[in-house]
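A.B. asks: build the 3D model from these lines:
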Amino acid sequence: MRAFGVRGVPVVADGTRWRRACRRRVLWGGGEVLVTVGVVLLLLVVHQLWWTNREAGQGAERKVEALEREWDAGGPADLGTGPAAPTASSAPSASPSGATAGQRSYTAAGASRPGRSQAYAVLSIPRLGLRVPVAEGIDRREVLDKGYVGHYPGTQQPGQAGNFALAGHRNTHGEPFRRLPRLRAADTIEVATGAATYTYAVDTILPRTSARDAGVLRPVPRSVVRPRYGYVEPGHYITLTTCTPEFTSRYRMVVWGKLLSTRPRSR
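C.D. replies: Here you go, the predicted structure:
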């Protein structure tokens, strides 16, 4: 409703001014909410992409150093069971399938298997500049989010015949497998324990498969989604798995390697 002054000049009613003031307050309040939400989201991104990496990365480095100090001091040796394998100098060369005649995993007699979420080995990949602890299991909170690489329960231990399978984050929480796509055939992968260092060579890379492709973890690993990737003969294999594409968990990338040599730790 409008009212007119004595000279016919329109005068804005109080109700109109009140409605305009309300609209301004609503717009201003909405802007403040959007800014606040944006700041919170930015902080969450910083936390995920920077702080979790920093915290997990430093923790993983400390664990690697602690394991190596323990081994140098004559602490617990390899975890597992079975007789000793030949040394790197005396072991027979690997066949095309990755198996070696008479080769066995070097383990300490009577040693116990690793406990759940226990870090017991160190994975090193020279091309990626990576040195990270290996822990038993793939529990997200107790293993992967600490920046460790997790050993799939039910798969073999380092150096044993069969498939030694590992999982690691590609993004956030130390992201040990962030640069896994840089690996090429013949790149070396080392797994050190208290008893020996096992050297594998990258052999096959599966760029993408289903997150439920259990075939990649079998003793003779072979994709059930993309069957042309994998093996048909027994051998000594290592399997590295991580999420792909980056910042998603829809698919898995898989890297396979074959055992080249076993070098017992000098004491």
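
A.B. asks: switch to C-alpha atoms for all contacts and neighbour counts from now on
C.D. replies: Noted.

A.B. asks: and residue 157, how many neighbours does it have?
C.D. replies: Residue 157 has 24 neighbouring residues, counting by other Cα atoms under 10 Å.

A.B. asks: not counting its neighbours along the chain, what's nearest it?
C.D. replies: The shortest distance from residue 157 to any non-neighbouring residue, by Cα to Cα, 6 or more residues apart in numbering, is to residue 164 (5.4 Å).

A.B. asks: OK, contacts around that neighbour?
C.D. replies: Counting by Cα atoms under 8 Å, 6 or more residues apart in numbering, residue 164 makes contact with 151, 152, 155, 156, 157, 158, 236, 237, 238, 239.

A.B. asks: of these, closest to residue 59?
C.D. replies: Relative to residue 59, the closest of the contacts of residue 164 is residue 151; by Cα to Cα it sits at 18.1 Å.

A.B. asks: count of residues packed around the residue nearest to that closest one when sequence neighbours are not counted?
C.D. replies: Nearest non-adjacent residue to residue 151, counting by Cα to Cα, 6+ apart: residue 166, 4.6 Å away. Residue 166 has 25 neighbours, counted by other Cα under 10 Å.

A.B. asks: could you identify the helix or strand that succeeds the host helix or strand of residue 166?
C.D. replies: For residue 166, the element it lies in under DSSP states H and E is strand 162-167. Where DSSP H and E defines the elements, the next helix or strand beyond strand 162-167 is strand 188-192.

A.B. asks: next structured bit after that following strand?
C.D. replies: With elements assigned by DSSP H and E, the helix or strand that comes after strand 188-192 is strand 196-210.

A.B. asks: distance between that next one and the chain's centre?
C.D. replies: Distance of strand 196-210 from its chain centroid, counting by Cα atoms, centre = their mean, to the nearest Å, is 14 Å.

A.B. asks: next: stretch 42-53.
C.D. replies: For stretch 42-53, the distance to the chain centre is 17 Å (Cα atoms, centre = their mean).

A.B. asks: give me the residues contacting that stretch.
C.D. replies: Taking Cα under 8 Å, 6+ apart as the rule, stretch 42-53 contacts 147, 171, 172, 173, 174, 175.

A.B. asks: which two in the residues you listed are spaced the farthest apart?
C.D. replies: Across the contacts of stretch 42-53, no pair lies farther apart than 147 and 171, at 10.2 Å, counting by Cα to Cα.

A.B. asks: quick one: which of those two has more around it?
C.D. replies: Shown here are residue 147 and residue 171; by other Cα under 10 Å, residue 147 has more neighbours (31 against 21).

A.B. asks: how about this one, so we can line them up?
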Amino acid sequence: MTAGSPWFRTTNLPDEPEPQPTPAPEPAAGPAPAPGPGPLPGVVPPAQAPYEAETAVYEAIPGPDAYQGVPGPQGPYEAPQPAAYEPSGSAAYASQPPPPLSYEPAPGPQARHAPEPDPVFLPQEPDDETMALRTVDQAPPPPPGPGRAERRRAAKRKGRGAAPEPPAPAQPAAPLSRVEARRAARAAKDSVGVVLSRVVGELFITFGVVMLLFVTYQLWWTNVRAGQETDKAKERIENSWSHDDRKPGAFEPGEGFAIMYIPKLDVVVPVAEGIDKNKVLDKGMVGHYAEGSLKTAMPADKQGNFAVAGHRNTHGEPFRYINRLEPGDPIVVETRDAYYTYEMASILPQTAPSNVAVIDPVPKGSGFTGPGRYITLTTCTPEFTSTYRMIVWGKLVEERPRSKGKPDALVG
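C.D. replies: Next up is the predicted model:
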């Protein structure tokens, strides 16, 4: 200890060996430890005197009464330096000296007090508005869909033909407010544009269905009905030939009196008096021009032009393919008494309906130059229209009584 210490007297003390100073350990590499806690605020540390040489001697202390009062501080106060220490770990750390601290003298015992406690923060209760916002913002997310493994298992079950798992029951929807219900009701109602578009769409659909039915009737059903009518007409004509002794002469409009054969086209069709559309042509028969200025000769006449008309499309369409006839192809007309065989001579692909000269006794444009026994076939062209007329002419080459049997054109 240093001589002159306020706590010890240095008289009458035996000599003691001089202690050797202990070298301070060298600081190890690494972060410096945090300085120890300093003095509490308001607390004045006791004054300490600097130590002197280690050769000081101590005075023997006979007893407790040997202690003397502690004098006041000698000189200015210096902050104590923290001692070096070694941590419990493998590395030793040396403390670094903290910056010097200065203290003001304490005013007295009254200034000393306990340190203030740390503040305690209590949770604050949120108000209604905060809770409402938190309820909306923190709404639970929707349940996730099936994962990849679930989808694979479902695909395997579907491939094996297994019944799929029933879907999870749907969560009940939250009830709508009155305003939302009104908006939903207005949205469910169709606008005027939607209703009008539906009406127009239904009209178009109805029109399309009607047109489809009409086309089906014209192209298919009229032919079916015409086939039934022509079969009945041929039966009536043949029966009249077998049981009626009346001589051939004038026939009533619409009355059948002959049967026409076109072997190349596989056509067998009755021939009726007149060219009335409803009574003759629409029933699938061929009509004979026999009225007014359009009256033409009969097959039994010694000269003249036997002119007939027939549909090219629909209603039996007996003359649909007369454009395929070539010169020399036979056309046979069977009557009560005989078979009249004509050979196709020429064709006029298109002419106006007003060109009635094509059915004259010596038809113009046919190539015939003088009177004779001719036949003329007329029909509409192009197909499925009645804009123009197609004309086919032929010349009589054989008249064969029915008693002698069918001509070679029908037998072959």
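
A.B. asks: mind checking the TM-score on these two?
C.D. replies: Superposed pair, TM-score by TM-score structural alignment, normalised by the length of the first structure: 0.76. Supporting alignment: 219 aligned residues with a Cα RMSD of 2.3 Å.

A.B. asks: which residues does the equivalent of the residue nearest to residue 151 of the first structure over in the second structure contact?
C.D. replies: Under the alignment by TM-score structural alignment, residue 166 of the first structure pairs with residue 308 in the second structure. Contacts were defined as Cα under 8 Å, 6+ apart; by that measure residue 308 of the second structure touches 275, 286, 287, 288, 289, 376, 377, 378.

A.B. asks: run the last query once more with 10 Å
C.D. replies: For residue 308 of the second structure, the contact set (Cα atoms under 10 Å, 6 or more residues apart in numbering) comprises 271-275, 286-290, 296, 359, 375-379.

A.B. asks: swap in residue 325 of the second structure?
C.D. replies: 262, 264, 265, 331, 344, 345, 346, 347, 392.

A.B. asks: just give the closest residue to the third one, not the sequence neighbours.
C.D. replies: The one in question is residue 265 of the second structure. Spatially, and ignoring its direct neighbours in sequence, residue 265 of the second structure is nearest to residue 321 (7.0 Å; Cα to Cα, 6+ apart).

A.B. asks: surely the one you found meets residue 312?
C.D. replies: Yes: between residue 321 of the second structure and residue 312 there is a contact under Cα atoms under 10 Å: 7.5 Å.

A.B. asks: so residue 181 of the first structure sits against residue 240, correct?
C.D. replies: No: when contacts are counted by Cα under 10 Å, residue 181 of the first structure is not listed as touching residue 240 (11.1 Å).

A.B. asks: what touches both of those two?
C.D. replies: Overlap of the contact sets of residue 181 of the first structure and residue 240 (by Cα under 10 Å, 6+ apart) consists of 205, 253, 254, 255.

A.B. asks: thinking again about what came up before, out of the contacts of residue 164 of the first structure, which is nearest to residue 70 of the first structure?
C.D. replies: The closest of the contacts of residue 164 of the first structure to residue 70 of the first structure turns out to be residue 158 (Cα to Cα; 18.6 Å).

A.B. asks: I'd guess the closest one is in a strand, am I close?
C.D. replies: No: under DSSP: H, G, I helix; E, B strand; the rest coil, residue 158 of the first structure sits outside any strand and is assigned coil.

A.B. asks: circling back to that earlier point, nearest to residue 245 of the second structure among the contacts of residue 325 of the second structure?
C.D. replies: Using Cα to Cα, those come closest to residue 245 of the second structure at residue 331, 27.1 Å.

A.B. asks: max-length helix in the first structure?
C.D. replies: In the first structure, with assignment by DSSP state H, the single longest helix is helix 14-46.

A.B. asks: joint contacts of residue 147 and residue 171 of the first structure?
C.D. replies: 52, 53, 177.

A.B. asks: which position in the first structure pairs with residue 325 of the second structure?
C.D. replies: Matched to the first structure by TM-score structural alignment, residue 325 of the second structure sits across from residue 183.

A.B. asks: actually, residue 388 of the second structure.
C.D. replies: By TM-score structural alignment, residue 388 of the second structure lines up with residue 251.

A.B. asks: who's in contact with its match?
C.D. replies: Residues near residue 251 of the first structure by Cα under 10 Å, 6+ apart: 207, 208, 209, 210, 211, 212, 213, 242, 243, 244, 245.

A.B. asks: burial check on the counterpart of residue 34 of the first structure in the second structure, number of neighbours?
C.D. replies: With TM-score structural alignment defining the correspondence, residue 34 of the first structure maps onto residue 204 in the second structure. Residue 204 of the second structure: 12 surrounding residues under other Cα under 10 Å.

A.B. asks: quick check: the match of residue 388 of the second structure vs residue 173 of the first structure, distance?
C.D. replies: Distance, residue 251 of the first structure to residue 173 of the first structure, by Cα to Cα, to the nearest Å: 19 Å.

A.B. asks: swap in residue 196 of the first structure?
C.D. replies: Taken as Cα to Cα, the span from residue 196 of the first structure to residue 173 of the first structure is 28 Å.

A.B. asks: just residue 214 of the first structure next, same as before
C.D. replies: In terms of Cα to Cα, residue 214 of the first structure sits 25 Å off from residue 173 of the first structure.

A.B. asks: tell me how many other residues surround residue 56 of the first structure.
C.D. replies: 21.

A.B. asks: any idea which helix or strand carries the equivalent of it over in the second structure?
C.D. replies: Counting by TM-score structural alignment, residue 56 of the first structure lines up with residue 226 in the second structure. Per DSSP H and E: residue 226 of the second structure is located in helix 222-243.
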